[in-house]
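Enquirer: Predicted model follows, preceded by the sequence.
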Amino acid sequence: MNFPTIHTNFWDAVIAIPIVMVLTQVLKLFLKVPKKYVPLMALIIGLCISIFFAHRGDFVAGIFMGYFYGYSAIGSYASLKTTIRSYRNPQNSEKADY
């Protein structure tokens, strides 16, 4: 069994991941999604972008990269949120609620 050849480039990270983050936040506002389902929603959006747009024609590569888009957006959002909280209140920066 051969592994699929996956072509990725700088634009995948610069365009796809921010789009996943923005769409997740917009849908979270309009659909009132509970917090526990937001990461799942980001993952589904990442998979859709990857399968239907970025890696159209290669389903396995689309799934593989879709997980990267979704989980990268989740991690970027969590990191940004933690950084902002730490900046606003440096005394409580050690009490992160993950």
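Expert: Ah, there it is.

Enquirer: going forward, measure contacts between C-alpha atoms and count neighbours the same way
Expert: Will do.

Enquirer: Contacts for stretch 53-65 next, please.
Expert: 4, 5, 6, 12, 47, 50, 51, 52 (Cα atoms under 8 Å, 6 or more residues apart in numbering).

Enquirer: Of all the residues in it, which ones are buried?
Expert: Using 16 or more other Cα atoms under 10 Å as the test for burial, stretch 53-65 gives 54, 55, 61, 62, 63, 64, 65.

Enquirer: Put this next to the previous one:
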Amino acid sequence: MMNEYPIIHTNIWDAIWAVPVILLVVLAAKWFFKVPSSWLSTVATVSALILSIFISHRGNLSAGIFMGFFYSAATLGLLYSLKHSYSAYRQT
């Protein structure tokens, strides 16, 4: 039985390059492939999991899955906060 949390080794480079890369993937899916807005969270989650499991945290599946969901949530938070901020700016 596993009683301890997995050890996740992360650094600042994960936050600096993972979230912008996933943001670019999501925006490319939206602009070039005309993915509906309701599917953007799925695109972000799948791309974040692929990036995290196979590139960032190769060899540590639990850390890859955890950080993949973390990257996805950070990307979607950034995307939707920018969208709402721009919308509020345009209304004033």
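Expert: Alright, I've got the coordinates. Quantities reported herein were computed from a predicted structural model and do not represent experimental measurements.

Enquirer: Got a TM-score for the two of them?
Expert: After superposition, the two chains reach a TM-score (TM-score structural alignment, normalised by the length of structure 2) of 0.91; 90 aligned residues with a Cα RMSD of 1.0 Å.

Enquirer: Throw together a ChimeraX command that grabs the buried residues out of the contacts of stretch 53-65 of structure 1.
Expert: Here is the ChimeraX command that selects the buried residues among those (16+ other Cα under 10 Å):
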select :12,47,50,51
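
Enquirer: want to throw the contacts of stretch 53-65 of structure 1 into CSV with secondary structure and distance to residue 29 of structure 1?
Expert: Listed next are the contacts of stretch 53-65 of structure 1 as CSV, based on DSSP: H, G, I helix; E, B strand; the rest coil; distance: Cα to Cα, whole Å:
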residue, secondary structure, distance to residue 29 of structure 1
4, coil, 37
5, coil, 37
6, coil, 34
12, helix, 25
47, helix, 21
50, helix, 23
51, helix, 25
52, helix, 24
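
Enquirer: Show me what residue 67 of structure 1 aligns to in structure 2.
Expert: Mapped onto structure 2 by TM-score structural alignment, residue 67 of structure 1 lines up with residue 69.

Enquirer: Just give the number of residues close to that match.
Expert: 18 (other Cα atoms under 10 Å).

Enquirer: Look up how far residue 2 of structure 2 lies from it.
Expert: 21 Å (Cα to Cα, to the nearest Å).
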